[in-house]
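K.L.:
coords below, sequence missing:
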């Protein structure tokens, strides 16, 4: 087999009491291509009640037919299962499983022991939910599993053969309205199934086991009897319903006799020889049409029965756990994402910090040079601004002299000392340089008598504008007057020329070089 086609190739198997039927097809969207179809009679020596023996024989039969697909859908015959159409009084999907199981247990009674129940929702009716329920004894499922294991075929799905028949009728383009009732008579050689389908749903189905007979006439006679019995039972419950179309499929010679034998009761019956959605080797199908329908059902992409893995009621505790796990996972992912983004941003910030540090280190020397130049200029400006008002000081000192017949000033010498320089830091203001330059005034003169000199000295001592640094020099013999004197004054207090006298030599911002002076 081409390995490119292995992935979409499916296998359907129906193992009866004596006959093995199988269809291998390539499943496409909405259709299938039949590759192989076989109907093989088991040898009389085979114990068909032994799943191991049947599985070993099946393996050889499939291999002999060239069937290599190892994953199959297994069919259960209608007579071995129970199918019910139920209306559940709820529309909540989480309640379907439990309510369906309870309803089927009531329907089956004592036969409910040891069955697997699956269901498929089929719409809304009268405020409730329509479901089709299928119950299959667990012993049948176990038999299929053991048989498949021995045949080295994996069980993909276990379903009712009837639903393959229903899929064929549903997709049959025969011109009849979709809601019209169709009847399918499926003769397998070992059993007979009647399936009534309308609107894409199985409305009624009935199956009966028949004895396998190699003689076509005898097989057809027993089949006709069973069809008449099943039809009569259905007609009693549905006397007013009209069947739009009846189809029969199976081995051609037998189904022709069946159609002729029940036509007077059922109406015209046609043999299914082809199907618009089943392509490939359809001439080899005959009694395997329902198996092709089971594979066609897979191509329709809709809910299907599978008693091998039936639908269960949701585990609400598990759902809460999963929500908690999801929340924890979301938190973990968020934390991991946050940590990842943070680590990335931190790395970027560190790289930027290193880059800025390198730039700052490179600019540090330039910044320091700029600061030196700035404070050098500010220092010079502060010195230039520290210039006392010498004329005002001269006027203030001259005001202390009595009349010129008693005291004469000979010398007025102003000296500006070097002083100190300091940095002044004020909040919200730029750092500035302040220069304090003490001012010293030397006054020399002559007096007529000692008392005049003492009075002048006392006047300077009492005045708050000046401080007398030297008490003066007592000398005798001046050029004009007999008592010479020398006073060294340091101004302090109000600025020179003000009502209170001269000011100290303190400057802010600029200063002049030391040693400047004035004399009079």
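P.N.:
Looks like it came in fine. If you're wondering where the values come from, they're calculated on a predicted model, not measured in any experiment.
K.L.:
Please make it C-alpha for all contacts and neighbour counts, starting now.
P.N.:
OK.
K.L.:
where along the stretch 101-250 of the chain do the strands fall?
P.N.:
115-125, 128-137, 154-160, 181-187, 191-198, 201-209, 243-249 (DSSP state E, counting those that start in this stretch).
K.L.:
Against residue 472, how distant is the most centrally placed residue in the chain?
P.N.:
Geometric centre of the chain, nearest residue: residue 330, 7.4 Å, by C-alpha atoms, centre = their mean. Distance of residue 330 to residue 472, computed by C-alpha to C-alpha, to the nearest Å: 96 Å.
K.L.:
now stretch 432-450: how far from the chain's centre is it?
P.N.:
Remark: stretch 432-450 is offset 88 Å from the chain centroid, using C-alpha atoms, centre = their mean, to the nearest Å.
K.L.:
Could you do stretch 337-348 as well?
P.N.:
With C-alpha atoms, centre = their mean, you get 19 Å for stretch 337-348.
K.L.:
hmm, back to that, am I right that the residue nearest to the centre of the chain falls within a strand?
P.N.:
No. Looking at residue 330 with DSSP: H, G, I helix; E, B strand; the rest coil, it is helix, so not inside a strand.
K.L.:
among the strands of the stretch 101-250 of the chain, which is nearest residue 344?
P.N.:
Among the strands of the stretch 101-250 of the chain, the nearest to residue 344 by C-alpha to C-alpha is strand 154-160 (49.0 Å).
K.L.:
put this beside the first:
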């Protein structure tokens, strides 16, 4: 067996491996090793192989890689690595690196790369969402801090505005109490007959008003209340009692007035036989 190589360590290691494999698979033992190559390299390799394998190792000057014996028996499956190693320099492609064997093809590498790419995209998207969300949170917190700092002033301004609103509503309710006494006089005098059977003597009107009241339990505009009462005193003379009773009945007809007191039935008038006095009352419109 022979080999020629620039890397003595590769040749030595491969030779030892080949001899060991031969001994395990072949019946005929290896008796001798022949080395072909440059003198200085071959001498070094011969000594190392003799020491490692304990076999007879010889060096020949003629290149062994030119012709191989045709009668060399080589069983199927038997290692024959030194032939390829010895002829490596004659091949057009790169030499086999025996110290760094090629890693087996990773068939799932494309799927793994796509998975890593997808994970990277998801990570970048999550980072963008997280950064954007944190930015919005910081902006909202800044607005909250600004509003919290302005809250005392806003509260004071709101209180002043509420007080002014209450004053306005109070004054508005107070001014709304303005009964039309002329219309009341016309309504009362309108029930007195104008055919001479009765005459009207005097008429007085009074306003009973206790002020504006604010009811916190009420709703809407009904919170403000400005109720009042109107009182009227009417005097006159009638031809007889039936005429005076007709005037009284006309006054209390409906819900506009109520008779609170009446004068003495036996009172006599100066112009007509019978005098009458009626005291009327009326609640304010709701």
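P.N.:
Alright, I've got the coordinates. Here the structure is a predicted model, which is why all the values come from computation and not from measurement.
K.L.:
coming back round to it: now render the strands of the stretch 101-250 of structure 1 as CSV, adding mean neighbour count and distance to residue 98 of structure 1.
P.N.:
Below are those laid out as CSV (neighbours: other C-alpha atoms under 10 Å; distance: least, C-alpha to C-alpha, whole Å):
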stretch, mean neighbour count, distance to residue 98 of structure 1
strand 115-125, 19, 10
strand 128-137, 21, 12
strand 154-160, 20, 20
strand 181-187, 25, 31
strand 191-198, 23, 27
strand 201-209, 19, 22
strand 243-249, 19, 35
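K.L.:
Format those as a markdown table; extra columns: distance to residue 294 of structure 1.
P.N.:
Shown next, in a markdown table, are the strands of the stretch 101-250 of structure 1 (distance: least, C-alpha to C-alpha, whole Å):
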| stretch | distance to residue 294 of structure 1 |
| --- | --- |
| strand 115-125 | 15 |
| strand 128-137 | 15 |
| strand 154-160 | 8 |
| strand 181-187 | 14 |
| strand 191-198 | 14 |
| strand 201-209 | 14 |
| strand 243-249 | 15 |
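K.L.:
Select, out of those strands, the one closest to residue 339 of structure 1.
P.N.:
The nearest among the strands of the stretch 101-250 of structure 1, by C-alpha to C-alpha, is strand 154-160 at 45.1 Å.
K.L.:
Settle this for me: residue 519 of structure 1 is touching residue 409, isn't it.
P.N.:
No. Residue 519 of structure 1 lies out of contact with residue 409 (C-alpha atoms under 8 Å); the separation is 11.8 Å.
K.L.:
Pick out whichever of these two has more residues nearby.
P.N.:
Higher neighbour count among residue 519 of structure 1 and residue 409: residue 409, with 18 against 14, using other C-alpha atoms under 10 Å.
K.L.:
Give me the next element, helix or strand, following the helix or strand hosting that one.
P.N.:
Residue 409 of structure 1 belongs to strand 407-416 when assigned by DSSP states H and E. Downstream of strand 407-416 of structure 1, the next assigned helix or strand under DSSP H and E is strand 420-424.
K.L.:
Quick one: list the elements packing against that next one.
P.N.:
With contacts taken as 3 or more C-alpha pairs under 8 Å, 6 or more residues apart in numbering; DSSP states H and E, strand 420-424 of structure 1 sits against strand 432-436.
K.L.:
Give the next helix or strand downstream of the strand it packs on.
P.N.:
Next helix or strand after strand 432-436 of structure 1 toward the C-terminus (DSSP H and E): strand 439-447.
K.L.:
Check which helices and strands that next one is in contact with.
P.N.:
Packing partners of strand 439-447 of structure 1 (3+ C-alpha pairs under 8 Å, 6+ apart): strand 407-416, strand 483-491.
K.L.:
Single out the most deeply packed of those.
P.N.:
Mean neighbours per residue, mean count of other C-alpha atoms under 10 Å, is largest over these for strand 483-491, with a mean of 22.
K.L.:
and the next helix or strand after that one, how far from the chain's centre?
P.N.:
Using DSSP H and E, the next helix or strand after strand 483-491 of structure 1 towards the C-terminus is strand 506-508. Relative to its chain's centre, strand 506-508 of structure 1 lies at 71 Å (C-alpha atoms, centre = their mean).
K.L.:
Can you tell me which helices and strands the helix or strand following strand 506-508 of structure 1 packs against?
P.N.:
Using DSSP H and E, the helix or strand that directly follows strand 506-508 of structure 1 along the chain is strand 517-519. Packing partners of strand 517-519 of structure 1 (3+ C-alpha pairs under 8 Å, 6+ apart): strand 407-416.
K.L.:
Quick check: the strand it packs on compared with structure 2, mean distance?
P.N.:
Average distance, strand 407-416 of structure 1 versus aligned residues of structure 2 after superposition (mean C-alpha distance after the TM-score superposition for structure 1): 2.6 Å.
K.L.:
which residues in structure 1 does stretch 14-33 of structure 2 match up with?
P.N.:
Aligned by TM-score structural alignment, stretch 14-33 of structure 2 falls on no residue of structure 1.
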